[in-house]
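S.K.: I'd like to go over a predicted model; first the sequence, then the structure.
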Amino acid sequence: MSHDTFRPLRRPRLLPIIPSPPHERYLVHLGIFNQKPKSQDSSSFHYIQTPLSRLIMKYEDNSVAASVLLESSPVMLAPWHCLSPSTMTNGTSEFEATWSCLL
């Protein structure tokens, strides 16, 4: 809401006023980071870690960063990309072949 008129602001007018980029606000919304004001009268924020964000830090104890990097590598994802074409028979999936009479 605008303090001048007490009316809602539309997104294009609101976003330039908000100091943090959208991806940072999204990560705060997901609970990966928290916001902390830089000072009591400041409108800018520091982003601080949460227990969830510590899990993905590379040099923390009990980090899952190596697992995430491994599972998202092209070598590990390649079999999943080939899964759909390998299940198609004559251009139809097994689901369509089995249930096409009911669709």
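M.R.: All right, it came through fine.

S.K.: CA only for contacts and neighbour counts going forward, please
M.R.: OK.

S.K.: quick one, helices of this structure?
M.R.: 11-14, 22-30, 51-55, 65-71, 74-81, 83-87, 94-99 (DSSP state H).

S.K.: before we go on, here's another structure to hold up against the first:
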Amino acid sequence: MEFVMAIAPIVIVGGIVVYVIERLKHKYNQGNLGKKKSKGAQNLLDSLIPIGMLFGCALGIISGMFLPIPSAFTVSLGAGIGYLFGFFAYEIYSKKGNNYS
């Protein structure tokens, strides 16, 4: 059981990272990466994935305090899930107006 708890976050987060990187690579190859006209909007767009990871880590730390699951498990899983949600926020925000065509 301890082995599964040690390997599970690596496998889950690794799958999330491969998915996000492949999606971004696909968008880059098609030329569909989000570009905003203003520098501030572009900076926000570029920082959505790291911000998602920070929020995921924070939620992992908080949940690790209250759940009987090891903190390393909750923090790493929280960062991976935050990475995925940051990517989804990137997708949504890049499709909104004020883009370059």
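M.R.: Here it is on my side, so go on. Since the structure is predicted, the reported quantities are computational estimates derived from the model, not experimental observations.

S.K.: Next, the TM-score between them, please.
M.R.: In this superposition the chains share a TM-score of 0.27, using TM-score structural alignment, normalised by the length of structure 2; 44 aligned residues with a Cα RMSD of 3.7 Å.

S.K.: Make JSON lines from the helices of structure 1 and add distance to Lys36 of structure 1 to it.
M.R.: Formatted as JSON lines, the helices of structure 1 follow (distance: least, Cα to Cα, whole Å):
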{"stretch": "helix 11-14", "distance to Lys36 of structure 1": "20"}
{"stretch": "helix 22-30", "distance to Lys36 of structure 1": "11"}
{"stretch": "helix 51-55", "distance to Lys36 of structure 1": "15"}
{"stretch": "helix 65-71", "distance to Lys36 of structure 1": "25"}
{"stretch": "helix 74-81", "distance to Lys36 of structure 1": "37"}
{"stretch": "helix 83-87", "distance to Lys36 of structure 1": "45"}
{"stretch": "helix 94-99", "distance to Lys36 of structure 1": "51"}
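
S.K.: Among the ones you listed, single out whichever gets nearest to Phe45 of structure 1.
M.R.: helix 22-30 (10.6 Å; Cα to Cα).

S.K.: got the contact list for that closest one?
M.R.: Helix 22-30 of structure 1 is contacted from outside by Phe33, Asn34, Gln35, using Cα atoms under 8 Å, 6 or more residues apart in numbering.
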